[in-house]
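Fold the following and give me the result.
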Amino acid sequence: MPGPSASAVHVASFDDLDAGTSYDLWRLRQVVFVVEQECAYLDLDGRDREPGTRHVWVEDDGVPVGYLRVLDDPGHARIGRVVVAHSHRGRGLADVLVRAALDLVGDNPSVLDAQSYLAGWYGRFGYVATGPEFLDDGIPHVPMRREGGPLPA
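Next up, the predicted model:
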């Protein structure tokens, strides 16, 4: 199956999402973060509705299969909730999503909390660890930062 393209990426603020798309995006997050990763936590943390938040996703046959959000935090953007449906992993969707997020961020710095096993993968985009590993809902994470600018070659 061919890989996703940048033209398949959707970006919207909360107010620009229709009810069906919102439902599908939140469902995807719940399926992976709460059910698959067995983390009972409040995924809907109130930040999805903030005016500066951008929701970024890719679809397959009209259904979201990959997603992340970009938050507008003071002094930097925060990328989070990076998720790809189990059925669509290994196709480069996360790469497409992160590149789209970094296009939105532009020359501004950005931060994220990477699941530890993915820290090297995020390093390909110029992220570096900024602190010690920590547990978030029992899953090891590493805080990371990217100063902005063009993607590394």
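
From here on, just use CA atoms for contacts and neighbour counts.
Fine.

if I've got this straight, L28 is in a helix?
Yes. When the secondary structure is assigned by DSSP: H, G, I helix; E, B strand; the rest coil, L28 falls within a helix.

To check against the first, give me the structure of this:
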Amino acid sequence: MEIEIKQFSELSTEELYQILQLRSEIFVVEQDCVYQDIDGKDQKALHILGKKEAKLVAYTRCFNSGFYFEEAAIGRVLVKMEERKYGYGHQIMQASVKAIKDHFKTENIKLSAQQYLIEFYESHGFSTIGEGYLEDGIPHIAMVKTP
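Okay, here's the model as predicted:
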């Protein structure tokens, strides 16, 4: 998998279409969750794209400190269902953490994790904080990574 890091203005129409299509495929259809994915925040995000043969197979979006949370943030973490057996989730998370450090000059990162993925995020140095909560009807918990 090849990683590309782009600002919103650098995304091609095809890339934007693939991002929105894959986010809908996973977060709306696969997880059976009707929610407003196109939330007006993509324009402020740093987009981390994992591509295999020019097709998007993994993705995150990252925000600088103070936009989404007090800390920098990683969100919309996904890997296409049929590509999950190759470790792309770990690769896209490693790339996202590095992108935040390189682009935003911070190592303090927060994310809102689906609770069934706690161990996955812990393997990348994140720790849970606070109590769990429902976000769009799905159990989540806040997690942070500090240097």
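
Quick one: map F8 of structure 2 onto structure 1.
Counting by TM-score structural alignment, F8 of structure 2 lines up with F14 in structure 1.

I figured its match was touching G46, is that so?
No. With contacts counted by CA atoms under 8 Å, F14 of structure 1 stays clear of G46, the gap being 11.0 Å.

Find the nearest non-adjacent residue to the match of F8 of structure 2, please.
What sits nearest to F14 of structure 1 in space, not counting adjacent residues and going by CA to CA, 6 or more residues apart in numbering, is R49, at 5.3 Å.

same check, this time on I38 of structure 2
Counting by CA to CA, 6+ apart, the nearest residue to I38 of structure 2 once its immediate chain neighbours are dropped is L20, at 8.0 Å.

number of nearby residues for whatever residue of structure 1 lines up with that neighbour?
Following TM-score structural alignment, the counterpart assigned to L20 of structure 2 within structure 1 is W26. By the criterion of other CA atoms under 10 Å, W26 of structure 1 has 15 neighbours.

Repeat that for the one 10 residues further on.
One way to gauge burial is a neighbour count; for E36 of structure 1, by other CA under 10 Å, it gives 11.

Next one: the residue nearest to F14 of structure 1 from H55 of structure 1, what distance?
Plainly put, R49 of structure 1 is 10 Å away from H55 of structure 1 if you go by CA to CA, to the nearest Å.

How about S87 of structure 1?
Distance, S87 of structure 1 to H55 of structure 1, using CA to CA: 21 Å.

which residues sit in contact with D32 of structure 2?
Contact partners of D32 of structure 2, counting by CA atoms under 8 Å, 6 or more residues apart in numbering, are absent.

Just to be sure, it is in a helix?
No. Counting by three-state DSSP, D32 of structure 2 is located in no helix; its state is coil.

Show me what it aligns to in structure 1.
With TM-score structural alignment as the criterion, D32 of structure 2 pairs with E38.

In three-state terms, label Y23 of structure 1 for me.
helix.

measure it to V63 of structure 1 for me?
For Y23 of structure 1, the distance to V63 of structure 1 under the criterion CA to CA works out to 11 Å.

With neighbour numbers in mind, choose between F14 and G46 of structure 1.
Higher neighbour count among F14 of structure 1 and G46: F14, with 17 against 8, using other CA under 10 Å.
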